[in-house]
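Chemist: Coordinates only, no sequence provided:
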């Protein structure tokens, strides 16, 4: 539902941020300046009445231990990745609460000392009270990515859109960092993404958003005010939804 008072297109959104974004210019780990920058963007829209929840990947931390995990079975490595997302969630919570924004972390893995367990009704109540909810540990099971976790939580929360904040300003026909001739799509259908294997999100996440009728908006979280601009329908981004026509 639109939010006319703020000029925003959506009232409730889930923001998915890749763990790599939180690295900043580092090789791995958490760059506090980048975390604070993302937190400030989230805080601004939350203060204007947008109900916002987050899912943060764990690639920035897991990259540092990936060599150690290479010799482990997939399930163990996946659980290590889930723990990395909890660390990122706590870092984001700390940054948001420093800014005076009430925040709750809910984890799909039980760890009562640092986070609430994921309970759908409780999460909905937090959103209704204006709190930012950060979902950690994916879906709590191996073989599922944080993209799938984000799509699942967006559907469960009844979000108006799933916003994917990345390092590029949308979906391109090829990797724009490697191919300067790559073109950016303004709009795509879910079918386009799956048929062209564009790898915006994993296929199961895209299919769930298609079945739930929730648009996916891909934009660059690194740009100033990009989150606010996307919510107003301004700036550069790609919208993936039913019935859209691709530009390329």
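Modeler: It's in. Given the structure is predicted, the values throughout are model-derived calculations rather than measurements. Numbers count the residues shown, from 1 in each chain.

Chemist: C-alpha from now on. contacts and neighbour counts both.
Modeler: Fine.

Chemist: hang on, residue 219 in a strand?
Modeler: Yes. The assignment for residue 219 is a strand, going by DSSP: H, G, I helix; E, B strand; the rest coil.

Chemist: tell me which element residue 205 falls in.
Modeler: Here residue 205 sits within helix 203-212, counting by DSSP states H and E.

Chemist: Pull out the buried positions in that helix.
Modeler: 203-210, 212 (16 or more other CA atoms under 10 Å).

Chemist: Counting by contacts, list what it packs against.
Modeler: For helix 203-212, the packing partners by 3 or more CA pairs under 8 Å, 6 or more residues apart in numbering; DSSP states H and E come out as helix 146-156, helix 190-195.

Chemist: Structure two is appended below for comparative analysis:
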């Protein structure tokens, strides 16, 4: 059994020069990869990209930093795209207060896309940055569909992680769990039930050790597996089986 990257951006310009070469490696080293949409245009590209690729699935959605001035037609388009073949989630959506964008537009975009997820019966890939309390409070009031979701690239502490786990969500871990000074995040990995963990790369961003400062690639997800394996004291082959089951439950609704 090979590895699974549950969150990457192969369609971004950083892969324009060698995408085919990267894809060859993906086919050799990964069992499955999920390509993530961040706005209407990229979501359309995701739908086209995943069509004839056996191992690649996709999501469609509008990233919180892309939500300013959204039109009703943009959200209608996301709903239409979400029904296309091989689209397994709405995302990445959420709240990002790190950058200066209109917070009300972010809330509106998140609210509407959660309704879309519920209507079409898909889980959600959440992007949350510098807004964990706000996102938790919103989701607690809003309520989540039975299909749940994942907090992608989790970067806060165990207290916050526990709240999202209590909502029934999975936690996504990326390259930062390998960074030497990130003990707080490794504590979250240690305490999160392995049945609720999803390894990700977020390629081309957040490369793990030993590739910091370079472009991240989907195949580097093996370093995330290795670190989770080390922290949890679970051998890598057993971890692969558990992660495969987690992915099937969340994204493919398999019990």
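Modeler: Alright, I've got the coordinates. Given the structure is predicted, the values throughout are model-derived calculations rather than measurements.

Chemist: Need the TM-score between these chains.
Modeler: The TM-score (TM-score structural alignment, normalised by the length of the first structure) is 0.34; 154 aligned residues with a CA RMSD of 6.1 Å.

Chemist: In JSON lines: the buried residues of helix 203-212 of the first structure, plus distance to residue 240 of the first structure.
Modeler: JSON lines is the format used below for those (distance: CA to CA, whole Å):
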{"residue": "203", "distance to residue 240 of the first structure": "13"}
{"residue": "204", "distance to residue 240 of the first structure": "15"}
{"residue": "205", "distance to residue 240 of the first structure": "12"}
{"residue": "206", "distance to residue 240 of the first structure": "9"}
{"residue": "207", "distance to residue 240 of the first structure": "11"}
{"residue": "208", "distance to residue 240 of the first structure": "13"}
{"residue": "209", "distance to residue 240 of the first structure": "9"}
{"residue": "210", "distance to residue 240 of the first structure": "9"}
{"residue": "212", "distance to residue 240 of the first structure": "13"}
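
Chemist: Out of these, flag the one nearest to residue 229 of the first structure.
Modeler: residue 209 (22.2 Å; CA to CA).

Chemist: Identify the spatial nearest neighbour of the closest one, chain neighbours not counted.
Modeler: residue 151 (6.3 Å; CA to CA, 6 or more residues apart in numbering).

Chemist: So what's the residue count around that neighbour?
Modeler: Here the number of neighbours of residue 151 of the first structure (other CA atoms under 10 Å) works out to 28.

Chemist: again with residue 120 of the second structure
Modeler: When neighbours are counted by other CA under 10 Å, residue 120 of the second structure registers 14.

Chemist: Hmm, it is touching residue 82, no?
Modeler: Yes. The criterion here is CA atoms under 8 Å, and residue 120 of the second structure meets it with residue 82 at 7.4 Å.

Chemist: Help me confirm that residue 126 of the second structure is found in a helix?
Modeler: No. Under three-state DSSP, residue 126 of the second structure sits outside any helix and is assigned strand.

Chemist: Remind me what whichever strand or helix holds residue 4 of the second structure packs against, helices and strands.
Modeler: Using DSSP H and E, residue 4 of the second structure sits within strand 3-8. Under the contact definition 3+ CA pairs under 8 Å, 6+ apart, strand 3-8 of the second structure sits against strand 30-35, strand 197-199, helix 221-232, helix 236-252.

Chemist: what do you get if the cut-off is 10 Å, keeping everything else the same?
Modeler: If you count contacts as 3 or more CA pairs under 10 Å, 6 or more residues apart in numbering; DSSP states H and E, strand 3-8 of the second structure packs onto helix 19-29, strand 30-35, strand 56-60, strand 149-152, strand 170-173, strand 197-199, helix 221-232, helix 236-252.

Chemist: Just say which of those is most tucked in.
Modeler: Comparing those by mean neighbour count (mean count of other CA atoms under 10 Å), strand 56-60 comes out on top with a mean of 29.

Chemist: Go through the helix or strand just after that strand and flag the buried ones.
Modeler: Downstream of strand 56-60 of the second structure, the next assigned helix or strand under DSSP H and E is helix 72-82. For helix 72-82 of the second structure, the neighbour count (16+ other CA under 10 Å) marks 74-75, 77-79, 81-82 as buried.

Chemist: and residue 93 of the first structure, which of the helices and strands packed on helix 203-212 of the first structure is closest to it?
Modeler: Ranking those by their distance to residue 93 of the first structure (criterion: CA to CA) puts helix 146-156 first, at 17.3 Å.

Chemist: coming back round to it: could I get the buried residues of helix 72-82 of the second structure in TSV, plus columns for distance to residue 19 of the second structure?
Modeler: Shown next, in TSV, are those (distance: CA to CA, whole Å):
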residue	distance to residue 19 of the second structure
74	28
75	29
77	27
78	25
79	28
81	24
82	24
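
Chemist: Quick one: neighbours of residue 119 of the second structure, just the number.
Modeler: For residue 119 of the second structure, the neighbour count with other CA under 10 Å is 11.

Chemist: Could you check which helix or strand contains it?
Modeler: Assigned by DSSP H and E, residue 119 of the second structure belongs to helix 103-120.

Chemist: Please point out which parts of that helix sit buried.
Modeler: Neighbour-count burial for helix 103-120 of the second structure flags 103, 105-107, 109-111, 113-114, 116-118 (criterion: 16+ other CA under 10 Å).

Chemist: before we move on, the earlier item: how about the buried residues of helix 72-82 of the second structure, which pair is most distant?
Modeler: Greatest spatial distance in the buried residues of helix 72-82 of the second structure: 74 and 82, 12.4 Å, computed using CA to CA.

Chemist: Pull up the gap between residue 90 of the second structure and residue 239 of the second structure, please.
Modeler: According to CA to CA, to the nearest Å, residue 90 of the second structure and residue 239 of the second structure sit 26 Å apart.

Chemist: Deepest-packed of the helices and strands packed on helix 203-212 of the first structure, please.
Modeler: For those, average neighbour numbers computed from mean count of other CA under 10 Å are highest in helix 146-156, which has a mean of 24.

Chemist: Does anything pack onto that helix? Which helices or strands?
Modeler: If you count contacts as 3+ CA pairs under 10 Å, 6+ apart, helix 146-156 of the first structure packs onto strand 12-17, strand 51-56, helix 74-98, helix 120-128, strand 132-136, strand 161-166, helix 203-212.
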